[in-house]
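Novice: next come a sequence and a model predicted from it.
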Amino acid sequence: MKQSSGQWTRRDFIKTSLLTAGGLALGCSVRSRLDILIQNVRIADGTGQEIYTADIGLRDGKITAIGSLKNATAHMIIDGKKYVAAPGFVDIHSHTDLELLANPNAEGKIRQGITTEVSGNCGSSPFPLTKTDVEKLQQKLRDQYQIDESWKDLDGFFRAIEKRGTSINYMTLTGHGALRDTVMGSYDRDPSADELKTMKQVLARTLEMGSLGLSTGLEYAPGSYARTTELIALSKTVAEYGGLYATHMRNEDDRVEEAIEEALDISRQAGVSLQISHLKACNKNNWHKVDAMLSMIDKARQEGIPVHADRYPYIAWSTGLSAFLPVLARQGSTEEMIERLKNRHNEEQVRDYILGRGARIGGWDRVLISSCRGAGGKDFEGKTLQDISHALGLSPYETVRKLLIDFKAEVSTIGFAMEENNLKKVLKAEFVSIGSDGSVRATYGPLFKGKPHPRCYGSFPRVLAKFVRDEKVLSLPEAIRKMSAQNALKVGLTDRGFIREKYVADLVLFNPDAVQDKATYLNPHQYPEGIPYVFVEGVPVIREGNHTGKHPGKVLRHKG
């Protein structure tokens, strides 16, 4: 454990002294007490401080020793000299929910080094549910995944995950859209006093069941119908439980600065911890706003507002094609929305809005169809709306309308709306951490479909490869902090996110010279390279680059 100079550091001395003292106190040595021993590995411990070299000993799911363990024995010994050891990555912005039931191996995430998912973002969660919603969800699980499960509340959803097992740890927020829809439907109106009271009561019950907090998707129906006063009232309930308010803000392009101010005002007035989701400025005419956006958040932090943000390391977003409709046209159920399109209700307004969206992003060649669920859908996947329009002989407006109607709005898109230098500025900001904004995928089975955003497979290794090793935007210790400890602390995890003795042994070993994301927009179903070991609760889930089939992950219920 010597440095290149051959001298022991004070840190080395303290670690070794503590290790020796612990062994003497127990009346035995570390020898024969380890399940796994990682030898001579460079450690990025999550603090953002300098990397150091040591041995790591794991036993009973915990990190039991860090130091010089040359006399220790273990059931499994790994020569770590080619690797960097980091805390298991915490994906603070995930959309994994039903997918984890379909594939408990969580291949697309665990292979990135992600050991904990934080889901329920952007106002969407598979709870709470009305009786009708329960029946629809049950049918969806049968049709898409051949799974026979049902639940109404968060506790039931958690039990479904636990029954099947999982390779990753799982936390979730309560989606404001799901909450609002359950209590008052998907309509553009304010809640009555009784409805708001009911929403707060239902939200409180989910928090008592272990929800991390509340998420909003204020660009999507029905979240977009909520006034700021409603969000403050709900966030006060979240604050009572020590939870988190995570927001896909009301706008991320022309009015992005106003949207940031609204988010900060909600945090300020409710006294709630704030997470701004996937911080970005979309469309070329707004790219110049990023410096001001970062300054706004930095100033708020200096004033004491507990605000952080996250970002995925790509310049394209991904969302449903229905987001190209004006909010008014998205009211009610999916069936009502489609019927509105068929009858060409408010057609001039709808057409103007859709064409405006295409113009603002810079043209329909910048919008890619990533999935269409239904017969014939694959014909459109991986093609731009411009190419599809030409092939069909339709205007872009008619193409959008046709796809939404034909595929019952189950159409996903990818839009190339951001700028690379702005992405680097955001990633470098001290208060910004890494989140994928993607769900679990796999290169086989029911999750092997469509052309999902490559972030589902590559977000975390892309940071290590592109923005650390190749372009040196971030230092390695700082990148690890943004992918592990910063997120763990934000969501209240007190025994994960750092490499420390007595912490849960969620760890990732990667080769800093070989780590590489492989997923692309046209060929996304590819696992990354250079991450040969991932441990969850001290169990090797990825071993020598292969999934072991182990499911040691836990549902992590937030405790306010």
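Specialist: Received it, and whenever you're ready, just let me know what you need.
Novice: from here on, just use CA atoms for contacts and neighbour counts.
Specialist: Will do.
Novice: what sits closest to residue 80 if chain neighbours are left out?
Specialist: Counting by Cα to Cα, 6 or more residues apart in numbering, the nearest residue to residue 80 once its immediate chain neighbours are dropped is residue 41, at 4.4 Å.
Novice: name the surrounding residues that touch the helix or strand containing that neighbour.
Specialist: Applying DSSP states H and E as the criterion places residue 41 in strand 34-43. The contact list for strand 34-43 (Cα atoms under 8 Å, 6 or more residues apart in numbering) reads 1, 51-60, 69, 72-86, 499, 538.
Novice: let's see which of the residues you listed end up in strands.
Specialist: When DSSP state E is applied, the contacts of strand 34-43 are split such that 52-59, 74-79, 84-86 fall in strands.
Novice: which of these are buried? Put it as a ChimeraX command.
Specialist: Filtering the ones in strands among the contacts of strand 34-43 down to the buried ones (16 or more other Cα atoms under 10 Å) takes a single ChimeraX command:
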select :52,53,54,55,56,57,58,59,74,84,85,86
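Novice: ok, second structure coming up, stack it against the first:
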Amino acid sequence: MPARSSRSALPSRYSAIRNRTEPAPSSARCSEVFAVDTLLVGGEIVDGTGSQRRRCDVGLSGDRIAYIGLSDDVTARQTLDCRDMIVTPGLIDPHSHSDWSVLGNADAMSTIHQGVTTEVVGNCGVTYAPLSEHDVAGACASLRSMGYEGPVDWRSFPDLLTRVHSAGTAQNLMWFVGHTAIRAAAHGRAESAGIDEERERIRLLEEAMDAGAIGLSSGLEYGSGRFSRTEELAQLARVVGRRHGMYASHIRNRDHGLGAAVDEFFSIVNAAQVRAQLSHLNVRHNTGAQPGAWERAVEDVMKQRRSGTDVLADMTPYPHGIGLAAGLLPDWLADRPAAEAAALLNDPEIRQRVRQDSDRYWRFVHAGQWDRVRLGVSATHPHWQGLTFPEIACQQGQDEWDCLFDVLAAAGADLGGVQLMGELFTAEHVAEAVGHDHFLLGVDAFTTRHDGPLAARTRHPLFFYGHTHYLAHHVPAGTLSLEESVHKMTGMVAEHFGIRGRGRLVVGAHADVVVFDPAILDRTDTWKVPQGYADAARHVWVNGTPVVSDAVRTPHRPGRQLTQHN
């Protein structure tokens, strides 16, 4: 990354978009005259392939990249001076949960300001469709906590996609359909209509893929996904494989049972002959993983790729991460309907049993390490959000378990919507995964904003600086180079997920483009509660439309639904 500038104020070139008819300045000439809408001159491009950065001008016309090179013979309606800037493809998040918040934040404020132009959503098995009537109340409560005030009148996955994309989105979205959602909807419909549950799961999956879902995601540590059999997952994955889709999985265990969980993942992938993504392959610190377990898991990924399986893993930028509070509950309670399980948590005897039986998921909680856990999202206890459980317990004059039980009991049907933020990994483990050449770089969070209901629910830098943290922290630390980092957030993601015409700066590609100022990237490297949006992405285009100009969000929502066919 170029050396930090000594500039103390933003230079006038940030306002340098101007009308022009004269040729753009350059160091080389060519005989052909190009006319473009917008010309970015003077910057260094990091093109998304992993190649070394180079000085180039970039021309945008309509929704495409029309020109890359050095030429005096280019005319443009407007020109942007990008000297000392870095021009990259729009960042692509391979593991996002922005489908949870997009209806309440269609402007994608926190992510679009980081230069994220495409997000792969619907991960970890949890999507808001398909929905059975039994699940509507819980979905409604959860969506309200995410800032959405409209009706929850969809039931099918196609209808959810219509609701999201008809209103417009800032960023492009590529969707998985969630296995947990399919499982719950099929069960509800089987009970109410007397239909075959297994056939209904397949029908719902096919319906979602017909509507543009690229495949199936599973979350096997929480919700009803934790009760699914391997053969059930393999059967659905075969449906995905026949349609040339993908299977992504939050596997069953990432501590003492990591090896068996990875084995199950590959047994499903190989049985279905399906392309695959092993979601956030990491090991939570001090939760019983055997020495070398993560290294063996990564070696399994590498062996599978060498044998021809199209699989990669992904990692997050911080030692912190999001978790679902219901994942802490033992099977005998979590297997009940959410409202029933929540009501039972008012019983002192049930609470005592849960204390004894909850050694799963974030197992450090069972060991009493509550200082590693903050309340992330709770519609009923917003005043506790962002506090550690020892802080909450001190305020309430009771222990941490009872504070958690109070939150879960009050959640009722929205039990599954209560989220935690945990200190999960060591910094060394994060760096090792981030730098590995079989790992994509995601954030495992959702787009948020500084106003409305989302403001109090996302107080960690992960939501506002997670993507640029790779550039601001991991690149200077030597974990990987700037070119490698951009590649693992753009071209490598696009290639693996089959995102056509994106992820690289090349003539003819969709004009998802970012202009970064490397001199202020390190503003994103902070652990304080964010007060503003990331501002290193000075200019951002999605499909050729400016969505950020001079670090200010424009009113445009040019995002598209991306499928395997566009």
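Specialist: Great, that's in hand. What you are looking at is a predicted structure, and each value in this text was computed from that prediction instead of being measured.
Novice: tell me how far the nearest residue to residue 206 of structure 1 once chain neighbours are set aside lies from residue 444 of structure 1.
Specialist: Nearest-residue entry for residue 206 of structure 1: residue 154, 6.1 Å, with adjacent residues in sequence omitted and distances by Cα to Cα, 6+ apart. When distance is defined by Cα to Cα, to the nearest Å, residue 154 of structure 1 is 28 Å away from residue 444 of structure 1.
Novice: so which residues of the stretch 451-566 of structure 2 form strands?
Specialist: Along the stretch 451-566 of structure 2, the segments classed as strands by DSSP state E, counting those that start in this stretch run 513-516, 537-542, 545-549, 552-553, 561-562.
Novice: cool, the stretch 251-400 of structure 2 as well?
Specialist: Counting by DSSP E, counting those that start in this stretch, the stretch 251-400 of structure 2 has strands at residues 275-278, 311-315, 320-324, 373-377.
Novice: pull up the aligned stretch in structure 1 for the last one.
Specialist: Using TM-score structural alignment, strand 373-377 of structure 2 corresponds to residues 367-371 of structure 1.
Novice: same question for the second one.
Specialist: Aligned using TM-score structural alignment, strand 311-315 of structure 2 spans residues 307-311 in structure 1.
Novice: for that stretch, give me the average deviation versus structure 2.
Specialist: Relative to the matching residues in structure 2, stretch 307-311 of structure 1 has an average distance of 0.9 Å after the fit, by mean Cα distance after the TM-score superposition for structure 1.
Novice: chain center to that stretch: distance?
Specialist: On the basis of Cα atoms, centre = their mean, to the nearest Å, the separation between the geometric centre of stretch 307-311 of structure 1 and that of its chain is 12 Å.
Novice: which residues touch it?
Specialist: The contact list for stretch 307-311 of structure 1, computed with Cα under 8 Å, 6+ apart, reads 92-93, 264, 267, 273-280, 297, 300-301, 426-427, 431-436.
Novice: what about the residue mapped onto residue 513 of structure 2 from structure 1, how many residues nearby?
Specialist: Taking TM-score structural alignment as the alignment basis, one finds that residue 513 of structure 2 is matched in structure 1 by residue 507. As a burial measure, the neighbour count of residue 507 of structure 1 was computed by other Cα atoms under 10 Å and equals 27.
Novice: same deal with residue 254 of structure 1?
Specialist: Neighbourhood size, residue 254 of structure 1 [other Cα under 10 Å]: 16.
Novice: which residue, other than its chain neighbours, is closest to it?
Specialist: For residue 254 of structure 1, the closest residue by Cα to Cα, 6+ apart turns out to be residue 286, at 6.3 Å.
Novice: give me the neighbour count for the one you found.
Specialist: Applying other Cα under 10 Å, we find 19 other residues in the vicinity of residue 286 of structure 1.
Novice: before we move on, what about the one 5 residues further on?
Specialist: If you count neighbours by other Cα under 10 Å, residue 291 of structure 1 ends up with 12.
Novice: ok, back up a step: distance to residue 337 of structure 2 and mean neighbour count for the strands of the stretch 251-400 of structure 2 - can I get that in CSV?
Specialist: CSV is the format used below for the strands of the stretch 251-400 of structure 2 (distance: least, Cα to Cα, whole Å; neighbours: other Cα atoms under 10 Å):
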stretch, distance to residue 337 of structure 2, mean neighbour count
strand 275-278, 28, 24
strand 311-315, 32, 24
strand 320-324, 16, 20
strand 373-377, 20, 25
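Novice: reformat those as JSON lines; add distance to residue 241 of structure 2.
Specialist: Output for the strands of the stretch 251-400 of structure 2, formatted as JSON lines (distance: least, Cα to Cα, whole Å):
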{"stretch": "strand 275-278", "distance to residue 241 of structure 2": "7"}
{"stretch": "strand 311-315", "distance to residue 241 of structure 2": "13"}
{"stretch": "strand 320-324", "distance to residue 241 of structure 2": "29"}
{"stretch": "strand 373-377", "distance to residue 241 of structure 2": "35"}
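Novice: which residue is nearest the centroid of structure 2?
Specialist: Residue closest to the mean C-alpha point of structure 2, counted by Cα atoms, centre = their mean, is residue 96 at 1.6 Å.
Novice: hmm, that residue is touching residue 125, no?
Specialist: No - contact status for residue 96 of structure 2 versus residue 125: not in contact, 12.0 Å apart, counting by Cα atoms under 8 Å.
Novice: could you find the counterpart of the residue nearest to residue 80 of structure 1 in structure 2?
Specialist: Under the alignment by TM-score structural alignment, residue 41 of structure 1 pairs with residue 43 in structure 2.
Novice: great, nothing more from me.
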